[in-house]
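Asks: structure here, sequence nowhere to be found:
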């Protein structure tokens, strides 16, 4: 038993230490476009279309659109899509458009064609309404700072990038959502190393629904969103096809250039992820269950080992826990989640495992995913995976 604990604890310590080392070297290499060096005007041209799909977003859509219309960037148009909303979303969009001149164009979709996810179809439809050099795909609840677009295009020009992903500031007001989002950040350290995205030799890729800025030529070269018709995790998969297509991809920080209230409390995080988690596992049950086992071993075993492992075998478990704390401390510097949330790590781990299992078994039981009033069969979702 002592040998087991030495081996298990040492492996866990090495894994967590490697993540600390990798992220400590990698995160500082990610540009922050809120810094003064990016506060300048981009070159001439760079016409841009901002695509905003919305389904039943009456609470946020007016403020989001007005923020977009107030950007200090000259050469752009906002194309907002009312995707079969049953609330006042479409009415509010039309009201804002009436006072905006040609800057805001509204597209109303009454029916969803077979073989499409609703949001993907909405974004594809909107992108076809313009021939701009750049397209920015964003969400209907994202709040933009006026200088955001100008800075992003300036950075894209400087880096000769084809795809720029800007991490949003997530507005968090409750302990539950802070706890869950802190854990979510740690998952990214394992699954998607953002500092490796720019390296063409790696498979690391990134996409964020709040801000996916793409060069139209690259977007069309990978098949547009028509190549992702039935993808639940459409933002990440756009990043995947762009990276696989050999295009230059960059991720950036931006402080409060864009903000979003992604979920309200731990329940809100669980609800939002229930739709996506099984999709992240490519709708494969063995991968979903394997991920749950891995989360138990990596995230819970160190907390168990420190108080219960015999004698000196507690040392490697302590090293693993110390490494976790260092990652939480690093997260705090970027997303304003205090390091003491490390103490709630076992709780958030259990909730994430619950969410993964719920997403898996609900999808299997229903035979598909139901989202915003539309049911998507599992068989078609699996066929549509990229």
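Replies: That came through fine. What you see is a predicted model; the values in this text were computed from it and never measured. Numbers count the residues shown, from 1 in each chain.
Asks: can we go C-alpha only for contacts and neighbour counts from here?
Replies: Fine.
Asks: sticking with the closest residue to residue 370 other than its chain neighbours, tell me its helix or strand.
Replies: Leaving aside its chain neighbours, residue 370 sits nearest to residue 376 (6.2 Å; criterion: Cα to Cα, 6 or more residues apart in numbering). Assigned by DSSP states H and E, residue 376 belongs to strand 374-377.
Asks: before we move on, back to that, how many residues are close by the residue nearest to residue 370?
Replies: Number of residues near residue 376 (other Cα atoms under 10 Å) recorded here: 21.
Asks: so for the strand holding residue 376, what gets flagged as buried?
Replies: Neighbour counts over strand 374-377 (16 or more other Cα atoms under 10 Å) mark 376-377 as buried.
Asks: need the next SSE after it, C-terminal direction.
Replies: helix 378-383.
Asks: hmm, who's touching that following helix?
Replies: With contacts defined as Cα atoms under 8 Å, 6 or more residues apart in numbering, helix 378-383 is touched by 115, 230-232, 282-283, 363-364, 367-369.
Asks: let's have those residues in a markdown table, adding neighbour count, secondary structure and distance to residue 350.
Replies: Shown next, in a markdown table, are those (neighbours: other Cα atoms under 10 Å; DSSP: H, G, I helix; E, B strand; the rest coil; distance: Cα to Cα, whole Å):
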| residue | neighbour count | secondary structure | distance to residue 350 |
| --- | --- | --- | --- |
| 115 | 14 | coil | 35 |
| 230 | 25 | coil | 30 |
| 231 | 25 | coil | 27 |
| 232 | 26 | coil | 24 |
| 282 | 18 | coil | 22 |
| 283 | 22 | coil | 21 |
| 363 | 21 | helix | 20 |
| 364 | 16 | helix | 21 |
| 367 | 14 | coil | 25 |
| 368 | 20 | strand | 24 |
| 369 | 22 | strand | 23 |
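Asks: before we go on, here's another structure to hold up against the first:
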């Protein structure tokens, strides 16, 4: 078998891979998965909004007022858990609550640092759930991050969707900030890759095994949380949103995940180093800290994303029309599937052909995640480092 035969075979395998992704991967590329049918209940259930926050003074003035301003017909209170911040997060939250009014706000601090075997966020969520339960037995819990801003009707829409479709989890992937050049290059691709890994239609199927959620906005039925043993059953999870969804679905609950129109992340990632850390801190955990999965992922990224442009260019330069045609066809399918995500993020469509470059960056971030793990610095976030779960 000659070298050109190998190159041609690899090029056609890449093209077949893209045909399969286009037709058989849950239509992951579509961006029309929005909140399911809403039905306003006769009596609105009570909701406890739990916000774990560690060193979030930079974003809190934008996000917290949006929660306090929720127009919700039933009882709802906000419980912000100051996770031993060093920047005055708790004090700022109390000031914002006193100044803005709106929903009742309780600011609380866990009595201790996370015990061994707990991530900081889940320990804070557990503390917030305990404090909320002591105040009243809320029927729903809204778990939302401190960098997420909600439109005034967000909570009402989430609860109506849960009630209208009998769902135990309703999660919306907040629209991430896209303002700088690096954000434009990396952020839409981040959501695109997530949807490719966890196609929303598969997640939302009661018969399917795929489960995922977006941790920035998760409405969770309290009885479903109790049935799944949350958050204790996932206390070591670095990727806690996916683990939460799996626990609920395994315990017989119904989950839903889609893109948000009125929920936004206000956290800036203006530099490549910040985006790199956002991805690399959990990428190897996503692969279960398995070297074979890491190798397979890197080879898969190369075959699916890097081979098409390489085959197109090499085939054109070397006068190999079949290689060039296979590579170009795969590149065109890849570009076409990325266009809806760019439209959703209101970005220029000429960015679509640059997806292979972005995929190469993600491959490097994933490899770096493994390197940092073996150096003892994996899954580090705001002064804490989490080892591989036992």
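Replies: Yes, it's here. Quick caveat, the model's predicted, so the values are computed rather than measured.
Asks: show me what contacts the residue nearest to residue 370 of the first structure?
Replies: Contacts of residue 376 of the first structure (Cα under 8 Å, 6+ apart): 117, 368-370.
Asks: ditto for residue 382 of the second structure
Replies: So residue 382 of the second structure contacts 54-55 (Cα under 8 Å, 6+ apart).
Asks: need the counterpart of it in the first structure.
Replies: Residue pairing (TM-score structural alignment): residue 382 of the second structure is matched to residue 372 of the first structure.
Asks: quick one: its match from residue 342 of the first structure, how far?
Replies: Remark: distance between residue 372 of the first structure and residue 342 of the first structure (Cα to Cα, to the nearest Å) = 34 Å.
Asks: and for residue 145 of the first structure?
Replies: Counting by Cα to Cα, the gap from residue 145 of the first structure to residue 342 of the first structure is 31 Å.
Asks: out of those two, which sits in the more crowded spot?
Replies: Per other Cα under 10 Å, whichever of residue 145 of the first structure and residue 342 has more neighbours is residue 342, with 22 against 15.
Asks: which residues in the first structure form strands?
Replies: Ranges of strands in the first structure, per DSSP state E, are 48-54, 76-83, 104-109, 134-137, 143-144, 163-166, 169-170, 212-215, 249-252, 258-260, 368-371, 374-377.
Asks: other SSEs contacting the first one?
Replies: I take that to be strand 48-54 of the first structure. Secondary-structure packing of strand 48-54 of the first structure (3 or more Cα pairs under 8 Å, 6 or more residues apart in numbering; DSSP states H and E): strand 76-83, helix 118-127, strand 134-137.
Asks: in it, what's buried?
Replies: Neighbour counts over strand 48-54 of the first structure (16+ other Cα under 10 Å) mark 48-54 as buried.
Asks: counterpart of that strand in the second structure, which residues?
Replies: Going by TM-score structural alignment, strand 48-54 of the first structure sits over residues 47-53 in the second structure.
Asks: ok, now the third one?
Replies: Under TM-score structural alignment, the match for strand 104-109 of the first structure in the second structure covers residues 105-110.
Asks: measure stretch 274-294 of the first structure end to end?
Replies: So stretch 274-294 of the first structure: terminal residues 19 Å apart, Cα to Cα.
Asks: give me the contacts around that stretch.
Replies: With contacts defined as Cα under 8 Å, 6+ apart, stretch 274-294 of the first structure is touched by 232-233, 353, 355-360, 363, 369-371, 382, 385.
Asks: mind doing that once more with 6 Å?
Replies: With contact meaning Cα atoms under 6 Å, 6 or more residues apart in numbering, stretch 274-294 of the first structure is reached by 353, 355-356, 359-360.
Asks: and these, which of them are in helices?
Replies: In this view, the contacts of stretch 274-294 of the first structure that belong to helices under DSSP state H are 353, 355-356, 359-360.
Asks: with distance to residue 290 of the first structure and neighbour count added, can I get the residues you listed in CSV?
Replies: As requested, these are exported to CSV (distance: Cα to Cα, whole Å; neighbours: other Cα atoms under 10 Å):
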residue, distance to residue 290 of the first structure, neighbour count
353, 11, 19
355, 14, 24
356, 11, 25
359, 14, 24
360, 12, 24
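Asks: residue most distant from the centroid, the first structure?
Replies: residue 311 (42.3 Å; Cα atoms, centre = their mean).
Asks: quick one: what's aligned to that residue in the second structure?
Replies: Aligned partner of residue 311 of the first structure by TM-score structural alignment: residue 321.
Asks: do residue 244 of the first structure as well
Replies: Using TM-score structural alignment, residue 244 of the first structure pairs with residue 250 in the second structure.
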